[in-house]
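Participant: pasting the sequence and the predicted coordinates here, then a few questions.
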Amino acid sequence: MNTVNVLIVDDSAVVRQVLTEQLDGINGIKVMGSARDPIFARKLMEKQWPDVIVLDIEMPRMDGITFLRQLMKERPTPVIICSTLTEKGAEVTMQAMSAGAVDIIAKPKVGLKQFLEESRMLLGDAIKAASHARMERVAAGGRASALAAPTRKLSADAVLAEPLHKPLAATTERVVAIGTSTGGTQALEYVLTRLPRTAPGIVVVQHMPGQFTAAFAARLDQLSEIEVREARDGDRVIPGLALIAPGTDHLLLRRSGAQYRVEVKNGPLVSRHRPSVDVLFRSTAQSAGPNAVGIIMTGMGDDGARGMLEMHEAGALTVAQDELTCIVYGMPKEAVKLGGVDAVVGLPRIPGIVIQAPTRLAYMRAAGG
């Protein structure tokens, strides 16, 4: 395994020290240096260019956003933003994701040293994932997975019982469920900003800390013709609306008569995530069956693969983003390996699939399958 060389750029001596100590002990990661601001970082980078940069936002002499934008123009490099959990920080972090950051580490104002020590392995996973990012595909955004203490890997059973596989009748009302992680903010922006107000109702899980999902949804809402907002418990899923799971809770689709609603539910990490794509997809399989379209896009890991198989078995059309257009071809790859994907398509084709929301049979006939 190749060693990932990491540069830490943060004006906090505590952050630099603790991150260096924690990351240097992880197999496959080496901290090549640390700097208190981008000016000092530049001097280190003249000697050796890092594979991944962990970057603070508010620093003396030059802020992280300015430095990030310079990097993306000069030599696109995977950057993980290390941002404090504040409302202001959330807005600025959205700018960083738009500028090309591929991940977020949400650091608390208090208990910082303990947080970084407890999150050691997840920080390492984030860095390794970032090192695989296809930077030629990074135009805006990336993954931001909520950090928590390591836990054993649970399935969707921990939140929602397995589906009974009772076939649901096909209706004209469609719902689209989307799951994504690393690189997903870019991919979601591409898809949602190309949808008309007549697009079917959409439910989304994007791995992201809870303090950032509202700001992320608000930003997409400003850019899109459809309405985009963070989901609230009991919200109806209606045409022209995309509901994004809060970064602190699972998002489930429920059916009440002819209507679809969402349930926002706390619970354990599933596939090491909360919200989990597996949970959303399983609930969609149960509640919508053949009336749903499931789409899994760029992301590290395998969250959503089993849920997509359940959607496939329930009669839904299931679609995976292809390797060529993914920033990280992890989640779609695992879904394909499980055999739950009907079609593998490039990102440019996904908005059209969302707009049409065809049944599986209609899609396969149109594709000549």
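Facilitator: That came in fine, so what should we check first?
Participant: C-alpha from now on. contacts and neighbour counts both.
Facilitator: Fine.
Participant: what's Gly201 in contact with, if anything?
Facilitator: Taking CA atoms under 8 Å, 6 or more residues apart in numbering, we find Gly201 in contact with Arg174, Val175, Val176, Val237, Ile238, Pro239, Gly240, Leu241, Ala242.
Participant: measure the second one to Leu280 for me?
Facilitator: What that stands for is Val175. To Leu280, Val175 is 12 Å away according to CA to CA, to the nearest Å.
Participant: more neighbours, the two?
Facilitator: Between Val175 and Leu280, Leu280 has the larger neighbour count (other CA atoms under 10 Å), namely 29 against 26.
Participant: now do the contacts for that one.
Facilitator: Going by CA under 8 Å, 6+ apart, Leu280 touches Ala177, Val205, His250, Leu251, Leu252, Leu253, Gly307.
Participant: and the comparison structure, right after this:
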Amino acid sequence: MAIKVLVVDDSGFFRRRVSEIVNQDSELEVVGMATNGLEAVRMAAELKPNVITMDIEMPVMDGITAVRKIMESTPTPILMFSSLTHEGAKATLDALDAGALDFLPKRFEDIATNKEAAIELLQQRVKALGRRRVFRPVSRPLTTRPSVDSHVSRPLREEEPVKPLERSVGRSAAPARASGKQYKLLVIGTSTGGPVALQRILTRFPADYPHPIVLIQHMPAAFTPAFAARLNSLCQIEVKEASNGDAMRPGCAYLAPGGMQMMVERAGTSGRIKIVSGTPEMNYKPSVDITFASAAKAYGGDVLAVVLTGMGADGREGARLLKSAGSIIWAQDEASCVVYGMPQAVTVAGLSSQSISLDNMADAILRESGRG
């Protein structure tokens, strides 16, 4: 049975273009088109689509408001289309906060290096979201710092298939107690669904978290400054977009800049960030594999690495190097992932020692780091 798609955009040309691309795939079917957010809310309730593609700026009702209302009344996986600007980034992050699961650039030339690749990636994203169940989100706007108690370069390999699990691997509960291992660095890699996952984890960390934190999120260059600023405004720890030469400090999270590669190096008793452009054949900018590999070289077995929700297998080979050096790798469990690709890759490869739900991940990390 085909995945049913509702296309929402005030541009007739864009509605037709997206619909043509979606309908080219035999596994997908456009069941309706809406010209504004108000129509989208009504059609979502009437048509019960499996996926909605949503513009942000529309008359009558904007896309962010529409996402919020749809998630309240008819929870549905939503893929946002966004401009690659600072304002577009902020609006897209607002849409993700409202309940959207993923986003793509609105200009197809920004999605991939050629037309065919862009078309295939759009189809793959829609299919991936269409296979997920979505539940009504808990209403808790994050506008202040909470209490501690309370991509786009040659992206097609992001969708490379991972062999399905044939049996349950790993444990989904949070570890009962800390292992007692000593760490010097926490590294977290993620892609689709990552912005919300990172926000949920990092807002639980206290200001005196004992290690530097390195974050690799597949995200365009225009988005990472806005995303780092948003996390910094919500978290008790400091969060910044990483710059070349940054000295790594405990209680500070360094977000890899979009369109670049981030590595970590040892500098005396501490560490520092190295930012490079990478080579054209690199499939992700930033790449989890590259950052994980540099952490293995610089810190050996003193790393706790976490792989969160995302398509494909980026992070698997870097995790292999980390594990060989004696570091610990954890994966997000399938049930709490938007897309169970990257965590599945490290789990099936036997690299992850724990599969942990997103709800339990922050507590597990804090406990393992001596702060639980």
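Facilitator: Here it is on my side, so go on. Please read these numbers as outputs of a predicted model, since none were measured by experiment.
Participant: just give me the closest of the contacts of Gly201 of the first structure to Ile81 of the first structure.
Facilitator: Distance to Ile81 of the first structure across the contacts of Gly201 of the first structure (CA to CA) is lowest for Ala242, with 26.0 Å.
Participant: helix, strand or coil: sort out the aligned residue in the second structure for that closest one for me.
Facilitator: When the second structure is aligned by TM-score structural alignment, Ala242 of the first structure is paired with Ala253. What DSSP: H, G, I helix; E, B strand; the rest coil gives for Ala253 of the second structure is strand.
Participant: thought Ala253 of the second structure was touching Tyr209?
Facilitator: No. In this structure Ala253 of the second structure lies outside contact range of Tyr209 using CA atoms under 8 Å: 10.0 Å.
Participant: neighbour count: the two, which is higher?
Facilitator: Ala253 (26 against 18).
Participant: identify the residues contacting that one.
Facilitator: Counting by CA under 8 Å, 6+ apart, Ala253 of the second structure has contacts Pro212, Ile213, Val214, Leu215, Ile237, Glu238, Val239, Lys240.
Participant: closest one of those to Val51 of the second structure?
Facilitator: Comparing these against Val51 of the second structure with CA to CA places Leu215 closest, at 28.6 Å.
Participant: what is the burial count for the closest one?
Facilitator: 26.
Participant: work out for me the element it sits within.
Facilitator: Element membership for Leu215 of the second structure (DSSP states H and E) is strand 213-217.
Participant: what do you get for Met311 of the first structure?
Facilitator: Using DSSP H and E, Met311 of the first structure falls within helix 305-313.
Participant: got the buried residues for the helix or strand that that helix is followed by?
Facilitator: Going down the chain from helix 305-313 of the first structure, the next helix or strand is strand 317-321, by DSSP H and E. Along strand 317-321 of the first structure, these residues count as buried under the neighbour rule (16 or more other CA atoms under 10 Å): Leu317, Thr318, Val319, Ala320, Gln321.
Participant: all strands for the first structure, in order.
Facilitator: 4-9, 29-35, 52-56, 79-84, 103-107, 175-180, 201-206, 227-230, 241-244, 250-256, 259-265, 292-296, 317-321, 343-345 (DSSP state E).
Participant: average offset between the shortest one and the second structure?
Facilitator: This means strand 343-345 of the first structure. In the superposition with the second structure, the average deviation recorded for strand 343-345 of the first structure is 2.0 Å (mean CA distance after the TM-score superposition for the first structure).
Participant: Provide the aligned range in the second structure for that strand.
Facilitator: Against the second structure, strand 343-345 of the first structure falls on residues 354-356 (TM-score structural alignment).
Participant: report the distance from the matching stretch to the chain centre.
Facilitator: For stretch 354-356 of the second structure, the separation from the chain centroid amounts to 17 Å (computed by CA atoms, centre = their mean, to the nearest Å).
Participant: how about stretch 48-60 of the second structure?
Facilitator: Using CA atoms, centre = their mean, the offset of stretch 48-60 of the second structure from its chain centre is 20 Å.
Participant: buried residues, it. List them.
Facilitator: So, applying 16+ other CA under 10 Å, buried residues of stretch 48-60 of the second structure: Lys48, Pro49, Asn50, Val51, Ile52, Thr53, Met54, Asp55, Ile56, Glu57, Met58.
Participant: is the second one in contact with Ala2, as I believe?
Facilitator: No. Between Pro49 of the second structure and Ala2 there is no contact under CA under 8 Å: 10.6 Å.
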